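>>> Show me how the following folds:
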Amino acid sequence: MSPNAPRSGGGRGQRRPSRPAPRTGGRPAAAGAGGAGGTGRGGGRKGAAKRMTDQVAPAPQPPRRGPAPVKARTGVDVHDPEGVRLQKFLAAAGAGSRRACEEMITAGRVTVDDQVVTELGVRIDPTRQVVHVDGMRFSIDDDLAYIMVNKPKGVVSTMYDEEGRLNLADMVGPREERLFHVGRLDLDTEGLILLTNDGTLAHRLQHPSFGVKKTYLAEVRGPVKRDLGRNLRAGVELEDGPVAVDSFRLVDSKPGYALVEVVLHEGRKHVVRRLLEAEGYPVLKLVRVQMGPLVLGDLKPGKNRRLTRGEVQQLMAAAGL
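This next block holds a predicted model:
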């Protein structure tokens, strides 16, 4: 071997390669799967729709908002040592799987009392602290009830009637909670009424300043003049002041009959009936089929059901909570 040839192997005089510097910080975060998105129930029914409630398409879901630009408050400690882990609370509230909720936290999408939280070890008290993900509030309160009722014709929109007539309490049966109805429907009007003991949400859903829209289907005698929608959107002067609808469309028309959809956020007494009658179209039948994102759907007259967590969250978002 030539004396100038490089040595191979691990000779004593050979210079060893330097070791890489040790890593600092905690363990790398586990790779998590993205949050699972819900899928809505599909499609139309076979044949022509026979009920008024079948004429309305399901409400469009509110668009997914990106991380809300929340200004963090300095010097605020939201951690409660006796509370529940934030990711566990979010998963129980329906925000996603535990792993997906952890990713939301580390991505800075979660706030507690307006404080951005990015640490997975934070514990909170859900009974006194307010949690948002991308600007949408999440909560768990077993004492709050949210029940949708399809009020039939002839039922009084009260929880008690001195004359002994059928009322909303008869639709849901005896309950421990004291429930309030959100909005009224007159004796001859059918459709969606929400019963709840959440006073804040009830107020916001009813007050016109929050702009939560209600959708009605009305049967009138046809044909309907072409400028009816334009007149209603421009505003109609009633005895208690002008009223303008948010939208109007002709759903169906046959000789001597028309089905129209009226959307508005006003809550005055008999407002839909009075609007259409003022334009020369007395209402033959009226059904409220939607309130904000909440849709009556296939719920039969006289029946009720509890809202899902997702429906409650959508109502809160529509009401600005």
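>>> rest of the way, CA atoms for contacts and neighbours
Fine.
>>> which stretches of the chain form helices?
Along the chain, the stretches classed as helices by DSSP state H are 86-92, 98-106, 168-172, 199-206, 228-234, 271-278, 309-318.
>>> So which of those helices is nearest D240?
helix 271-278 (10.2 Å; Cα to Cα).
>>> For the closest one, buried residues please.
272-276 (16 or more other Cα atoms under 10 Å).
>>> ok, the spatially closest residue to Y160 that is not a sequence neighbour - contacts?
Taking Cα to Cα, 6 or more residues apart in numbering, and ignoring the residues beside it in sequence, Y160 has N167 as its nearest neighbour in space, at 6.3 Å. By Cα atoms under 8 Å, 6 or more residues apart in numbering, the contact list for N167 reads 155-161.
>>> Please provide the structure for the following sequence as well, for comparison with the first:
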Amino acid sequence: MTSSDPQADPRGTEGVRLQKALAAAGVASRRVSEQLIVAGRVAVNGEVVTELGSRIDPAVDHIAVDGEAVQLDPQKRYYMLNKPTGVVSSMRDEHGRPDLRRFTDALDERVFNVGRLDAETSGLLLLTNDGELAHVLAHPSFGIEKTYIAKVTGRMSAQTLQQLKRGIELDDGPIAVDRAKILQQQGDDRHTIVEVTLHSGRNRIVRRMLDAVGHPVVELVRRSFGPLHLGTLRSGAMRELTTVELGQLLTISRAADVGRSGGADTHPHSHEGDS
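Coordinates of the predicted model:
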């Protein structure tokens, strides 16, 4: 961050005024942004700034308002897609199956998917051109929480739910859900609708877990990904994240990135197997 005092900072008037950067990022009008700064609700690189003359470098400095991160780069895009079944989570499928290009070809920028849903799983998929955020969110060491609604065969018991919570052993190691609950029994107990929440990104993990406890999946939908919720977004529809959603996502990503070690990955979307 640059200072408002040219004597204290040799760069003097370089950078962008903080209130102008906030307004350009869509946080609020410049006047309201000034009020936020004076009220002590704006932080730059973790430090609260209350001086209206403060300047920042949008390419370097991290800004937060009321503890929520702000994206200052207007070139970064973030989309939520309700992926239909039958579509593979790839920008170009080598086998010629329907892929994500049918949703992204009309966009002005090139985006990629964060994590994957298998072809027969529908629901929330995040698309972005923000490689840094995508790397953190898709990295298995981070383990962002995801919630699924599954239609499974048979009548699932409370004992089976507890088994999923305690953990089961799969071929690639032990696994447990974070939360699970039965939503509905269907068709003379031929099917059960169950909600499961977990943070693993292992390949087809939800299907494998439910199959292992004797309840194979008939239908599977991912309803949430971290702070993002599918809501009423229809199947096959896509929308940009709201300012609030983006702030929540960036806050989580930056916090995780601070504590994360290890090298960068040039293919951030390749980590997760999901569902």
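>>> Overlay the chains and give the TM-score.
Aligned and superposed, the two chains score 0.82 in TM-score terms (TM-score structural alignment, normalised by the length of the second structure); 247 aligned residues with a Cα RMSD of 2.2 Å.
>>> if we can go back for a sec, could you dump the helices of the first structure into TSV and include distance to H265 of the first structure?
Shown next, in TSV, are the helices of the first structure (distance: least, Cα to Cα, whole Å):
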stretch	distance to H265 of the first structure
helix 86-92	32
helix 98-106	34
helix 168-172	23
helix 199-206	8
helix 228-234	12
helix 271-278	10
helix 309-318	12
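>>> Select, out of those helices, the one closest to M136 of the first structure.
Using Cα to Cα, the helices of the first structure put helix 309-318 closest to M136 of the first structure, at 6.1 Å.
>>> Now do that closest one: everything it contacts.
Counting by Cα under 8 Å, 6+ apart, 62, 93-94, 136-138, 146, 201, 212, 292-294 sit against helix 309-318 of the first structure.
>>> Check the gap between the residue nearest to G26 of the second structure when sequence neighbours are not counted and V42 of the second structure for me.
Counting by Cα to Cα, 6+ apart, G26 of the second structure lies nearest to T243, which is 7.7 Å off, once chain neighbours are set aside. Distance of T243 of the second structure to V42 of the second structure, computed by Cα to Cα, to the nearest Å: 16 Å.
>>> Among those two, which residue is more densely surrounded?
V42 (26 against 15; other Cα atoms under 10 Å).
>>> Determine which residue in the second structure is aligned with T200 of the first structure, please.
Correspondence of T200 of the first structure to the second structure, assessed by TM-score structural alignment: E132.
>>> same check, this time on L299 of the first structure
So L299 of the first structure corresponds to L233, using TM-score structural alignment.
>>> Pull the contacting residues for the residue lying closest to its match once chain neighbours are set aside.
Using Cα to Cα, 6+ apart and skipping the chain neighbours, the partner closest in space to L233 of the second structure is N82 (6.6 Å). Neighbouring residues of N82 of the second structure by Cα under 8 Å, 6+ apart: 122-125, 230, 233-238.
>>> still on that earlier bit, between the helices of the first structure, which gets nearest to V116 of the first structure?
The nearest among the helices of the first structure, by Cα to Cα, is helix 98-106 at 8.6 Å.
>>> re earlier: and the match of T200 of the first structure, how many neighbours does it have?
15.
>>> Equivalent analysis for the one 3 residues further on, please.
Counted with other Cα under 10 Å, residues neighbouring H135 of the second structure total 23.
>>> Just tell me what M136 of the first structure corresponds to in the second structure.
Aligned partner of M136 of the first structure by TM-score structural alignment: E68.
>>> Distance check, the closest residue in space to its match that isn't next to it in sequence against L126 of the second structure.
Nearest non-adjacent residue to E68 of the second structure, counting by Cα to Cα, 6+ apart: G247, 5.3 Å away. Counting by Cα to Cα, the gap from G247 of the second structure to L126 of the second structure is 15 Å.
>>> swap in L36 of the second structure?
30 Å.
>>> which residues of the stretch 151-300 of the first structure fall in strands?
180-182, 190-196, 214-220, 236-238, 241-243, 247-254, 257-264, 285-291, 294-295 (DSSP state E, counting those that start in this stretch).
>>> Going through the contacts of N82 of the second structure, which ones are buried?
Buried among the contacts of N82 of the second structure by 16+ other Cα under 10 Å: 122-125, 230, 238.
>>> out of those, which one sits closest to H191 of the second structure?
Closest to H191 of the second structure, out of all of these and judged by Cα to Cα, is S122, at 18.6 Å.
>>> In the first structure, what residue corresponds to that closest one?
Match for S122 of the second structure (TM-score structural alignment): E190.
>>> Do I have it right that its match meets V287?
Yes - applying Cα atoms under 8 Å, one finds E190 of the first structure in contact with V287, separated by 4.7 Å.
>>> If we ignore the residues flanking it in sequence, what's nearest R221 of the first structure?
That would be Y257: by Cα to Cα, 6+ apart, it lies 4.5 Å from R221 of the first structure.
>>> and the aligned partner of the one you found in the second structure, what does it touch?
Using TM-score structural alignment, the equivalent of Y257 of the first structure in the second structure is H191. Contact analysis of H191 of the second structure by Cα under 8 Å, 6+ apart lists 151-155, 185.
>>> same check, this time on T158 of the first structure
So T158 of the first structure contacts 167-169, 181 (Cα under 8 Å, 6+ apart).
>>> Kindly report the same for E132 of the second structure.
No contacts exist for E132 of the second structure under Cα under 8 Å, 6+ apart.
>>> Could you check how far it is from E219 of the second structure?
For E132 of the second structure, the distance to E219 of the second structure - Cα to Cα - is 32 Å.
>>> Ok, G67 of the second structure next?
38 Å.
>>> and if you look at E145 of the second structure?
E145 of the second structure is 20 Å from E219 of the second structure, by Cα to Cα.
>>> circling back to that earlier point, quick one, which of the helices of the first structure is nearest to P126 of the first structure?
helix 86-92 (7.7 Å).
>>> residues in the second structure aligned with the closest one?
Helix 86-92 of the first structure maps onto residues 18-24 of the second structure, going by TM-score structural alignment.
>>> Please identify the buried residues of the matching stretch?
Buried, per 16+ other Cα under 10 Å, within stretch 18-24 of the second structure: 18-24.
>>> likewise stretch 125-144 of the first structure?
For stretch 125-144 of the first structure, by 16+ other Cα under 10 Å, it's 125-126, 130-139.
>>> before we move on, the earlier item: out of the contacts of N167 of the first structure, who's nearest V243 of the first structure?
Nearest member of those to V243 of the first structure, counting by Cα to Cα, is S157, at 23.0 Å.
>>> Which position in the second structure pairs with that closest one?
Checking TM-score structural alignment: S157 of the first structure goes with S89.
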